[in-house]
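S.K.: Let's see this in three dimensions:
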Amino acid sequence: MEALLQEFALGTTLPWQVIAVRLTLSIFLGGIVGFERELLARPAGLRTHMLVCLASATFAIVAVEIVSMPAFSDEQVRADPVRLVEAITAGVAFLAAGFIIFKRGQVRGLTTGAGMWLAAAVGLATGLGLWLIAVLACLLGALVLAALRRLEIQLDLKDAHDDDTRDDEE
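M.R.: The predicted structure is shown next:
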């Protein structure tokens, strides 16, 4: 019975408050990245970016917790933080690739896919507690998405109703 009680205890290396703040911040930062995509009515908008960011932060926190578990304290078990980055990168790249299509000689969905990749990176940084990196990447990503789009339209490089990531409905 004692083993069962320990199984459901909130025993984590990180205090639960830190975990809660990291996960909440990841949702907020993912929302900032996804907001511009939502305004342009892209399939991967606000909720998708928030979930990608939250999932990445969760994976990062789980990785931090795994390293401190007694079952993994053996000398033969070694942690490689780069594998976490590789796994999240590969997983999100697979998801983002689903939004990228080649249609009528044009590539579409590329910016949406890149935004999802950024959301994953921001989530990873948030989950690992790298706040400055997470916030700066998020704000710079939002700047690139929103401000540079306006600049492209003003310079007549893009039509106001067109986007290199426009997902035509068919």
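S.K.: switch to C-alpha atoms for all contacts and neighbour counts from now on
M.R.: Noted.
S.K.: List of residues touching stretch 109-117?
M.R.: Stretch 109-117 is touched from outside by 33-34, 37, 42, 44, 48-49, 52, 89, 92-93, 95-97, 99-101, 141, 164-167, with contacts defined as Cα atoms under 8 Å, 6 or more residues apart in numbering.
S.K.: cool, and stretch 18-31?
M.R.: In contact with stretch 18-31 (Cα under 8 Å, 6+ apart) are residues 46-47, 49-54, 57-58, 61, 119, 122-123, 126-127, 129, 134-135, 138.
S.K.: got the residue ranges for the helices in this protein?
M.R.: 2-7, 16-39, 46-67, 81-97, 110-127, 131-154 (DSSP state H).
S.K.: Another sequence for comparison is provided below:
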Amino acid sequence: MCNPASRREADQWWKEHSPQQTIIMFEFIDSIPDIILRPLMAVLCAAVLGFERETQGKAAGLRTQMMVGLGTAIFTMAAWNLQERLADTEGATRVDPTRVIAGIVGGLGFLGAGSIIQAGKSIRGLTTAATVWVVGAVGIACGLGDYLLALVATGFATIILVGVGYLEHRTDITGSTKSLPPKDS
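M.R.: Purely as a prediction, here's the structure:
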């Protein structure tokens, strides 16, 4: 419950800063092309990793990875935009965009956990879960405009998924499932 004075102040603040008054107020983003480029880069990087998962017949394939990349980029951009918007506003609630990133990482953990399947003594889907997590990190980097970091991470992840995956199957180091350790009695 808020007192009438603070409610009036809040209403006044909203009138001054409402979307009708401010059509685009991305202060930390330099231009409209940048507003398009950040999510686009996230989607493209995610598509590279999602394509590999799709060709392997995994549930979290191309579309899922692209949506994760897009979502994390948008959440990151929106959090930083809100923080910039409220930074100089007297009496406004302080916004910490790093908390949004922490929330994204936690949410990605739940999403990744959904791709892990335990059947008997084997566990499947760990690589797909890890890929969802990496795609989220790439989306965050793109949302912040750190394209070099996003491209390097995408490159490393692709090498791991394709190169190491090929070596695993070529040398038969591991099977398609990981065995659980025996239970202690």
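S.K.: List the TM-score for the superposed pair.
M.R.: Here the TM-score for the pair of chains, by TM-score structural alignment, normalised by the length of structure 1, is 0.85; 161 aligned residues with a Cα RMSD of 2.3 Å.
S.K.: about what we covered before: just the buried ones from the contacts of stretch 109-117 of structure 1?
M.R.: Applying 16 or more other Cα atoms under 10 Å to the contacts of stretch 109-117 of structure 1, the neighbour count classes 33-34, 37, 42, 44, 48-49, 52, 89, 92-93, 96, 99-100, 141, 165-167 as buried.
S.K.: circling back: which of the helices of structure 1 sits most buried?
M.R.: Across these, averaging neighbours per residue (mean count of other Cα atoms under 10 Å) puts helix 110-127 on top, at a mean of 27.
S.K.: That one maps to which residues in structure 2?
M.R.: Alignment of helix 110-127 of structure 1 against structure 2: residues 126-143, by TM-score structural alignment.
S.K.: how close does the matching stretch sit to structure 1?
M.R.: Once fitted to structure 1, stretch 126-143 of structure 2 is off its aligned match by 0.4 Å on average (mean Cα distance after the TM-score superposition for structure 1).
S.K.: And for stretch 68-79 of structure 2?
M.R.: Mean for stretch 68-79 of structure 2 is 0.5 Å (mean Cα distance after the TM-score superposition for structure 1).
S.K.: got the contact list for that stretch?
M.R.: 38-40, 42-43, 45-46, 95-97, 100-101, 104, 132, 135-144.
S.K.: one more time with 7 Å
M.R.: With Cα atoms under 7 Å, 6 or more residues apart in numbering as the test, stretch 68-79 of structure 2 has contacts from 39, 42-43, 46, 97, 100-101, 104, 135-136, 138-140, 142-144.
S.K.: Out of the residues you listed, which comes closest to Pro33 of structure 2?
M.R.: Using Cα to Cα, Pro39 comes nearest to Pro33 of structure 2 of the contacts of stretch 68-79 of structure 2, at 10.6 Å.
S.K.: how much space is there between the corresponding residue of structure 1 for that closest one and Ile61 of structure 1?
M.R.: By TM-score structural alignment, Pro39 of structure 2 lines up with Leu23 in structure 1. Relative to Ile61 of structure 1, Leu23 of structure 1 is positioned 9 Å away (Cα to Cα, to the nearest Å).
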